[in-house]
Structure formats: C-alpha cells, structure tokens
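Novice: Any chance you can model this:
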Amino acid sequence: MMSKNNTPMSDSPDVLKFIHTADLHLGSKFCGISGMNPDMAKKMSKATFSAFDNIVSHCIDNNVDFLLISGDIYDSADRRIYEQLEFRKRLAKLSDYDISVYLAFGNHDPLSGWSAKIDWPGNVNIMPGNDPECLFYESGGKKRAAIVGMSYKQSNTTVNLTKYYPEKENSWPFTIGMLHCNLGTDTGHEPYSPCSVKDLTDKNYDYWALGHIHKPQIIQESEPVIVYPGNPQGRDMGESGIRGCYIVTVSNRGSIETEFIETAEIKWEKVSVNVSKISDENDLIKRIEKEIQKIRRNSGDKPTFLRLTLTGRSPVHSLLSKEGVADDIVRHFRDEEESNNFVFLEKIIDNTEPEIDLNEVAKREDIVGDIVQISDSLLKEEAKLQTVRLKLDDLFKSSKGKKFIEDLSDDEMGELVKEARTYLLDRFVGGDSK
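Specialist: The predicted model follows:
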C-alpha cells in the first residue's frame, strides 16, 4: 500500500524521514481463544511487544530521523509497570541510534492515569495535556520539522481538540500535527476528539499523524497528507487484515512519499469458501485443508488465526447443521497444528443452505411456501426490511444491549433474514426436499 505524488524524490541529505505509528496497546489481552497449546499462548502474550520491536527495527534499518506515536501506547489508563519498563527499553534502543521519539497519549492512556515515575531516555518528547505544543526537530544546526501535538488529559475527551492547535507559521519548516481523534462520522469507534477534514486542512500543516482508528488508511494524499496508520498488531477477528505503520519520506522540495510496512507478528484472517460442489464430509475436510495450506503459504511465516465461513447450497448442509459438527471439525484441525507458523482455525461459521429449489418451494400453499415468500419480500423491498429493523430497535438501543451488540447494517440485516429462512426450512423440510 503506497501513496506517491508525481514529484521524484531527492537523494539530498536534506530529505526528512520518519515513521508514524499509533495504538500500540502494549500488554493488550487476547481474549476468546481457547484450545491453544502453551507455545501458541506465549506468542499471543508477546504479540503487541513483538510488533513494536518490528517498528523499532524498521526505524533503525531505514535510518529515520524520528518516530511519531499518536496515542494509546498502553491498553489501560492504569498502565502496569511491566509495560512501561518494556516500552522504555525499546525507546532507549532508538536513543542509541540517535532517533528521536514524539509521544502523544490517547484515551486509553491519558495523562491522568497512573504512571510509574520512570525517567524517559533523552530522545523522548512527550506532548502536554493542557494545550498543543510545537517542538522542532533539528539536525545540522537547522530546523527541519515542526511537530505540533497534545496528549489527552482525561480519557473521556469528547471535545474537538483541533480548535486549540495553532495555524502553521510562515517561519515553520515542514509541519506535522499529532492527534488522537475520531475523524468524520460512522467510524465504528468512540467519538473521542471528533473533528473534520476541514478542521485539519484549515491549519495549513503538511502532514497529520493521527491515531485512534485501528484500520490503516490514508484519508487525504496531499495538502495536507492525513494518515491513520492503524494498530501495528491486530488483537481479534475484528482487526483482521494487514497491520503495520507508515514510513514517510519528505524531499528537500517538500514532496511526500508514504509507504505502508507490515509489522504484525500474528495475523487474523477471515475467509469465505463456497462448498456448493462438495458432496460429502470427506471432500469437505479436504477443501478446508486446502484453504489452510493456502493461508500458510501466504502468511509470510507468521502465525495466523483463521475464521472460515462456509457458503452455498450443498449436500453437506444437513451435516453442518447438526449440533457440534462444526466444532468437531475445528477441533480436528486444531489438533493437527504445531506451534511454529501455525494456522489456528478459530471458528467455522456455517452459512450454507439446504439443497432446496426456493422458486419451487415458494409456490407451495402452506407455511413452508409462506416462509420463502415472506423472506423474499423482505430481501427485495427496502421498506419491509426496515420494519424488521424497527422490531429489533428495543434490543439494539437498550442500555444493556448496546454493551454487547452493535446495530446492523442493511447487508447484515439481509444476512439475518437468510439465516432465519434457512433455520426454519431445516426444521420444516430438512435438506432433502427439492
């Protein structure tokens, strides 16, 4: 994943190079995974630290000028002394290579949280919590970058912090804003320091180093460049896909190149497999094995947790719909795995359907026909689907419900209708009627 403009990069020593990361969540717990052997569990417990080790190595190998960390270094405001000592050890390694570090704490690790009285290495600069501070990165007796940022003073920071940031001054060199924030709406994250692209653009900075959103993304490629690096290590299936940081190179003419670097030590993958042409359990096991081997070949020797979704109208639907069958298949593949370069089958989701001709069943003048007719109308007519959503509002919007479940998108509502249809058809006609 790269973003480049058309200006060629200069090989001049005046080129500025830095790495932008955020949301390390050091010490974060990986929950909900059972059945791991001790070696696998140990890899999991060290994963967030290993990902940060990779970032440190990239800083050194690429001879960067500095490292930016835009919030949520730790996973909890009551950060443990172990995480702090381990973090400091890695920052001290960067100090040995004369690489500066700029830190801005976020909602998970606000300045108000408990912190051990640990002396930071001399290369570390911590952004204050009262107002943004402008720090200048200097080398060769010259100011090469202005870095403006602030930390969260309190965890629950829901005001737009950009209004406190100063506009870029004419005398400032290449200017970077560091901010842990919720940019735009509908991000799937808590609205901490909500702001807009316009809020950032109005400051006339050159680069905004954001944090808080865990999915890596370049929001804007120029004037200014606005980047979320995502978290360097995914922690559950909700954080599947590539995870890493951005290395940014600025030429002496001001052109900016951003390059994504993967850092995760453990990967999370979601894969959907159509099994409509599979006739029995033996072929099903072979098909799952083929998918696991494909994941292993493409993993880059990284351990992977795999969630497999099976789809399609298939003869194996009747087998998979029986209680405990999917869990038994998962257990079989877990027993086959070893500790190194493992592909751990986290779950099988059965979205298969019985081999039933729905068009023919819909013609029946009984409850089975009604099931298909009603589900078809819900899937085809938006207004009717929304009536289902209204029926579920009390569940999703209740104070208790919001703690455990999120509101469904239109696509997810459609999948829910299909699952309900399959559930009912299984019980009325089974998988043998056509």
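
Novice: CA atoms for contacts and neighbours, from now on please.
Specialist: OK.

Novice: got the residue ranges for the helices in the stretch 251-400 of the chain?
Specialist: Ranges of helices in the stretch 251-400 of the chain, per DSSP state H, counting those that start in this stretch, are 281-297, 317-320, 325-336, 358-361, 367-380, 382-397.

Novice: Go through the fourth one and flag the buried ones.
Specialist: With burial defined by 16 or more other CA atoms under 10 Å, the residues of helix 358-361 counted as buried are residue 361.

Novice: Repeat that for the third one.
Specialist: Residues of helix 325-336 classed as buried under the neighbour-count rule (16+ other CA under 10 Å) are 326, 329, 330, 331, 333, 334.

Novice: still on that earlier bit, out of the helices of the stretch 251-400 of the chain, nearest to residue 190?
Specialist: Among the helices of the stretch 251-400 of the chain, helix 382-397 comes nearest to residue 190, with 15.8 Å by CA to CA.

Novice: Next, the residues that contact the helix ranked longest in the chain from outside, please.
Specialist: Secondary structure assigned by DSSP state H gives helix 38-61 as the longest helix of the chain. For helix 38-61, the surrounding residues in contact (CA atoms under 8 Å, 6 or more residues apart in numbering) are 18-19, 24-30, 66-67, 90, 94, 97, 99, 232-233, 244-245, 263-266, 339.

Novice: this one as well, want them side by side:
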Amino acid sequence: MDEKLTFIHAADLHIGAPIRGLRGLSDEWERRLIDAIPAAWERVVETAISRRVDFVIVAGDIFDSVRASYGDYVRFFAGLQRLDAEGICTYLCTGNHDPQSVWQKDFFALPPSATMLAADRPDFALFEREGKPVAIVAGRGYPNKVWSSRENIAAGLTRQAALSALGSRAEEAPFAVGVLHTGLNLDPVKAPTDPAALVAAGFDYWALGHIHRRYQDSESDPRVVFSGCVQGRDIRETGSRGVYVVELWSDESPRLTFVPTASIVWEQPEVDISDCPNIPSLVKKVMRELFAVNGTVSCEMMVTHITLVGETPLSEVLSRPGVLEDVRASLNDSYSEFYCDELIDRTQSPRDEEALRAEGMFPAVFLRTAETFASDVAGQIDFLQEEFLARGIPLTASLSEKKARRLTGEASSLVLELLAQGGDER
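Specialist: Take a look at the predicted model:
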C-alpha cells in the first residue's frame, strides 16, 4: 500500500494587522475588517479538523507586529489548542514581522503537539503516526527582524543533515518537508535563497512563507511553494487568499488543493460604461460587474477600487464636483456585502478623431505628433526620464514599455479632452 501524508501549508497570518488605506467606513465594515484576519486563522483550523490532516504548517509572520497584543496571542493559541485537542500537530517558524526574539513566551506555552522550529540554527523534527515515523520536518525561523545578507537561511537544511540529527528512526520516514520564511529569488532583501538548492536538498516539499501571493516552482511537480497570505490586507492583495492542502504519496508529485480562507476579498475591477445613457444605468451596470467578479472568488464580502472607462457623454457629468462621490455612495447603498472604497473616473467624452484630422487645425497636428511619439516606446521612456530628472523626481525602476504606452495614451486623451472642453477659446 502506498504511503500518504496530508498536511496544510499556511503562512503569513499577520494576526493583529491594522486596517490600511480605507476611508469613511461604517461601524459594521470596520468590525468586519478587524475580524477578517483572525477569522481566516480559524478557518485554517476548521479546514485541518474537517479534513483530518496529519499536521499544519505555518511558515512565519503569524503576528503582524513585534508587539503583538495579548488578544492576538489569545486568538492564535485558541486555534493551536483546538488542533491539539483533535490530535493534529502544528509546525511553526517565525518571520520578519514576528521574529523569535520578541515572542511573548510568558503569555502562553505551546501545546504538546506544537513545535516551534529554531531560529538560531537549522532545526529538525520527526512526525510519527501511531508510533511509526512518517515525515521529517525541517526548517528555520527569523531570530530578529532583519536577516543578515551574509547568511543563507537554508544553509544546513538537507535531508542528510536531518537524518544525522534525528538518528536512525528518521531513516524509516518516507517523507521530508522543509519550512522557511524566505524571499527565495522573488525578494532579494528578505532572506533570499536559491530555489534550485532547495530542490537539491532532498525534501519532497518546501512550505514557504513571506511572499503573499500563491507561487509554485512547477505546475506539474510543485516542490517549492508559497501558499500566500490567508487574508488580503489592502487593495494591493487582490483575489482569493487561503492555504494549500498538500498530499504527498510515495514516488508521486505533490498534489495541491487550494482552500480559500478569506472572508473579505479585495478587487480592482474596470467597468466600461460607454453604453450607459444615465447615472442610474451606470450604477446598475457596475453592480452587475461586481457580482460577476465576486462569482470568481470564494467569499461574499468584497472591497473594491472601481475604475470607470469608455467614451461616454457621462464623462462631463462625472467630472462635476461631488458627482463621483454620490455615485460611490449609491453603489455602497446597493448591496451591503460590497464596499467601494474608491471610484476612479477614466472615461472620455466622445470625439471623432477623423473629423479632427480633417479640420487641419491644432488637434490634427497634435494627433499626428502623438501617433509618431507613441510608435517610439524607447523614446517615450527617455523623454519621461529627462522630464523626471529635470524636476528632481527619481524615475521608478518599474517603468515598463506597457506602462509607458499607457501613460502616453492617457496624456493624449487628456489633451484632447481639455481641447474639447475649451472649445474655440483655446
């Protein structure tokens, strides 16, 4: 009979994280957002119990702050105690947000089934099922908030080192799992390490934390994996968030099942309102789009930044003082489970560019110049760099060709919009 190991790979709980970047929240929405992160941890625990997994891994940043409150510890340790009561082990490591040097050990003691992997050295544990060795668990946490650039966090973490440390019984274990909080090769600042070296270390699976989006080194044979955070904390962390249920079988590739744990999802939809004749129809279309977006994620509540686009006579209406904010309020009154934090207007008034060219006036000259400029992407980036430097503003390193094209298009549209608004006086 083939051996099998099932566990949950979780990371980046960030219990105690503050609400970031939101405005004008109702009391109800403030309560929802405060409860969302600890509630996500509770869903991790419930998933582990309902699926009867062998153990749970939390790969760092359990708490958001080095000064986590007593209440934060209560929520986390309540989950550990539930798992302990169900006979489910947990393996933990610390991260850059909650390094081992600041853990409040006087608040609670870990239950017998929980293991905190060391931060000052490579550490190894042996998971047994009914007295039989099943898996080596190896890893290392953060001792302090900053990891030394002169030290490799994965140094010494190999299957052979685990066998030497754990003794002959470990040789009977068919599986080995590594646990780290690392930037891998995706974040060169936070304890980076080489994914190829991890694969060569002899482990069946590496459960990693720190990168908040899901990532795996291979779709068909995932060995080096980030599960992402369990609950998005702001508008930059869009989409479903959760954990992986990992199944390891002898001589087979790991099988990963994503399980959503977030109660609130963040999204940034773009809605084309060019076919909306008035504001009520605009609101209805946006709501239809929001329900469509929400249908692709696995939780009902959603916080959004919505961008309105398209050529429409409503562009002039939306530019009037207070109108956009009134539309946002109307959207928030339409459905209590959706909250629009920001409504962005990038619509344009209808214009006939061919007619403008035929007139032969300044707009025609501008359009020809803009088209020539748009065809030279390298020239666009050089121009932007010169303009930024002339104003003493550093040019962002992330200015891609795609972003340069978008900025050029937006600038051209803005000029034509201003010309249209100014009429003959301009």
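
Novice: whereabouts in structure 2 does the longest helix of structure 1 align?
Specialist: Mapping helix 38-61 of structure 1 onto structure 2 (TM-score structural alignment) gives residues 27-50.

Novice: mean deviation of the matching stretch from structure 1?
Specialist: By mean CA distance after the TM-score superposition for structure 1, the fitted stretch 27-50 of structure 2 averages 0.7 Å away from its aligned residues in structure 1.

Novice: Break down the stretch 101-250 of structure 2 into its strands, ranges please.
Specialist: 114-116, 123-129, 132-140, 175-181, 205-209, 215-216, 224-226, 242-249 (DSSP state E, counting those that start in this stretch).

Novice: what helices or strands is the third one leaning on?
Specialist: Looking back up the chat, that one is strand 132-140 of structure 2. When contacts are defined as 3 or more CA pairs under 8 Å, 6 or more residues apart in numbering; DSSP states H and E, strand 132-140 of structure 2 packs onto strand 89-93, strand 123-129, strand 175-181.

Novice: and with 6 Å instead?
Specialist: If contacts are counted by 3 or more CA pairs under 6 Å, 6 or more residues apart in numbering; DSSP states H and E, strand 132-140 of structure 2 sits against strand 123-129, strand 175-181.

Novice: Between strand 123-129 and it, find me the angle.
Specialist: 150 degrees (axes from the mean of the first three to the mean of the last three CA atoms, to 10 degrees).

Novice: chain center to strand 132-140 of structure 2: distance?
Specialist: The chain centroid and the centroid of strand 132-140 of structure 2 are separated by 28 Å, computed with CA atoms, centre = their mean, to the nearest Å.

Novice: what's the matching range in structure 1 for it?
Specialist: Going by TM-score structural alignment: strand 132-140 of structure 2 matches residues 142-150.

Novice: any idea which of the buried residues of helix 325-336 of structure 1 is the one closest to residue 316 of structure 1?
Specialist: Proximity of these to residue 316 of structure 1 (CA to CA) peaks at residue 326, which lies at 11.2 Å.

Novice: Structure 2: which residue goes with that closest one?
Specialist: So, by TM-score structural alignment, residue 326 of structure 1 is matched to residue 324.

Novice: Tell me the spatial nearest neighbour of its match, not counting adjacent residues.
Specialist: Distances taken as CA to CA, 6 or more residues apart in numbering place residue 318 nearest to residue 324 of structure 2, at 5.6 Å, with adjacent residues excluded.

Novice: same thing with residue 181 of structure 1?
Specialist: residue 193 (4.8 Å).

Novice: which residues sit in contact with that neighbour?
Specialist: By CA atoms under 6 Å, 6 or more residues apart in numbering, the contact list for residue 193 of structure 1 reads 157, 158, 159, 160, 161, 181, 182.

Novice: Report the buried members of the residues you listed.
Specialist: Taking 16+ other CA under 10 Å as the criterion, what is buried in the contacts of residue 193 of structure 1 is 157, 158, 160, 161, 181, 182.

Novice: Could you dump the buried residues of helix 325-336 of structure 1 into JSON lines and include distance to residue 81 of structure 1?
Specialist: What follows is these, written out as JSON lines (distance: CA to CA, whole Å):
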{"residue": "326", "distance to residue 81 of structure 1": "42"}
{"residue": "329", "distance to residue 81 of structure 1": "42"}
{"residue": "330", "distance to residue 81 of structure 1": "38"}
{"residue": "331", "distance to residue 81 of structure 1": "37"}
{"residue": "333", "distance to residue 81 of structure 1": "38"}
{"residue": "334", "distance to residue 81 of structure 1": "35"}
